[in-house]
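Need coordinates for the following:
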Amino acid sequence: MSKPSASPRTEVRRKPQRAHHDTATVHAIIDQALVCQIAFNQGGSVHCLPTACWREGEYLYIHGANNSRLTQTLLEEECAVSITHLDGLVLARSAFHHAMNYRSVVIYGRFTAEDDPDAKAAAFKAFVEHVSPGRSPLVRPPSRAELAGTRLLRLALDEAVAKIRNWGVEDSEEDMAIPVWAGVQPLALTAKPLQPEAGCGEQMPPAPPAFIGRA
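Here you go, the predicted structure:
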């Protein structure tokens, strides 16, 4: 554990040796994410929804329509945001000791709105660059009407914790003689061949984020 937990909610009790509270680790995991899962309470019912996300400084950003019940609820209620990268399948000699290698982050708090048009424009430019580096100068930026119709929310990373497993098999000594393959099957997110729209075949192809490989 690299530094103390930010709050009781970010104290990892199950396998605490996998917990990381340092800013660099939390940021690195968020920066390799395109989607997060948000758990929240709405009208007495618990929901968990996926949405696109990105980080700027000490905030996680998401966006949605101005009239969205989701965005309004997130401005009024506490929530938990989770991000997970699956890095490998850990295949043991016993069924019980099979596992997965992963990097995850959980963030707690309440979103706030960013309503300044210039700040919103800069944040959405950063979002485009996160999805496809070098693309923002090539496309039309959002119009004032588009910015006004979109709600930009940000969540402070003050209350966040990472959890990581990145090693091999942990078989029991009595299972070591079982004649079956054991080890790690690495996994990674990969960009498949592009599917261009008609009329843009001669344009420079976009680049995927650096954390995504190419098929």
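
rest of the way, CA atoms for contacts and neighbours
Noted.

Return the residues in contact with G88.
Neighbouring residues of G88 by C-alpha atoms under 8 Å, 6 or more residues apart in numbering: 100-102, 184-188.

Would you do the same for the sequence below? I want to compare the two.
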Amino acid sequence: MPETAPPSATAAYRPTARTVPTRARERAAYDHELVHAILDEAYICHLGFVRDGAPVVLPTLYGRVGERLYVHGSTGSRPLRMAGGTDSGGTEAPGLAVCLTVTHVDGLVLARSAFHHSINYRSVVVHGIARQVTDAEERRAALDAIVDHVVPGRSYDSRPANDRELAATAVIRLDLDEVSAKVRTGGPNDDPEDAGLPHWAGVVPLARGYGAPVPADDLDPAIDLPDYLSVL
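The predicted model follows:
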């Protein structure tokens, strides 16, 4: 599987016209470690592109391997077909221009004024050209990464895709090149003249939680709960 160079501990993505926000620029960040942490903690991304002149946004699973993101879908999926691939001579197709986003909501920010209500969040936006993965080894590794992104270790504890399933599955990759993170923390930013208003103000924290795993109805009772699920 092709490798991408690991970033140094102090590496940062280069800001571009598309990754520098027009508002609240102080919340933007380009640190590799922060971007990777936000991506690795989420489950769903939103993949945006233009189809027939109209914008389209698809929610989907993804996985990260180094400086690449992978998304999978049906080989009949139009956006995945639009991403093209590599011809017999090794030349890459033009690919599909996309914008991929991931967002965590960490808290509800309640201000004294309606105007200053907000949320605390962490988000990543990736711009780039998505291309279909045609190399068999890279496709299998990408699919394992997507499974392990949901539950680490799960790809080793499930049947790998067979040839028929692989033939029906397309994978696209998006390099982490034009990337930015944006983070809001803290309490409400009320105007000084509103400080004395008789309205509650503050933050309602939000946290992700897991319920107890529920076994399938036909699961053999002799099969114990895997360790990677017991620690969720």
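
So which of the contacts of G88 of the first structure are in strands?
100-102, 184-186 (DSSP state E).

Of the residues you listed, just the buried ones, ChimeraX syntax please.
ChimeraX command restricting these to the buried ones, with burial defined by 16 or more other C-alpha atoms under 10 Å:
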select :100,101,102,184
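
Just the closest of the ones in strands among the contacts of G88 of the first structure to H47 of the first structure, please.
H47 of the first structure lies nearest to Y102 out of these, by C-alpha to C-alpha, at 23.9 Å.

Mind telling me what that closest one corresponds to in the second structure?
Using TM-score structural alignment, the equivalent of Y102 of the first structure in the second structure is Y121.

Then G88 of the first structure?
Using TM-score structural alignment, the partner of G88 of the first structure in the second structure is G107.

Which residue, neighbours along the chain excluded, lies closest to that match?
P205 (4.1 Å; C-alpha to C-alpha, 6 or more residues apart in numbering).

Mean deviation, the lengthiest strand in the first structure versus the second structure?
For the first structure, the longest strand by residue count, based on DSSP E, is strand 79-91. Compared with the second structure after fitting, strand 79-91 of the first structure deviates on average by 0.8 Å (mean C-alpha distance after the TM-score superposition for the first structure).

now the helices for the second structure?
Along the second structure, counting by DSSP state H, helices occupy 32-41, 78-82, 136-150, 163-167, 227-230.

Redo those as CSV? Include mean neighbour count and distance to G211 of the second structure.
Shown next, in CSV, are the helices of the second structure (neighbours: other C-alpha atoms under 10 Å; distance: least, C-alpha to C-alpha, whole Å):
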stretch, mean neighbour count, distance to G211 of the second structure
helix 32-41, 18, 17
helix 78-82, 19, 34
helix 136-150, 19, 15
helix 163-167, 11, 30
helix 227-230, 10, 11
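
Include distance to V102 of the second structure when you put these into CSV, please.
Formatted as CSV, those follow (distance: least, C-alpha to C-alpha, whole Å):
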stretch, distance to V102 of the second structure
helix 32-41, 7
helix 78-82, 19
helix 136-150, 14
helix 163-167, 27
helix 227-230, 24
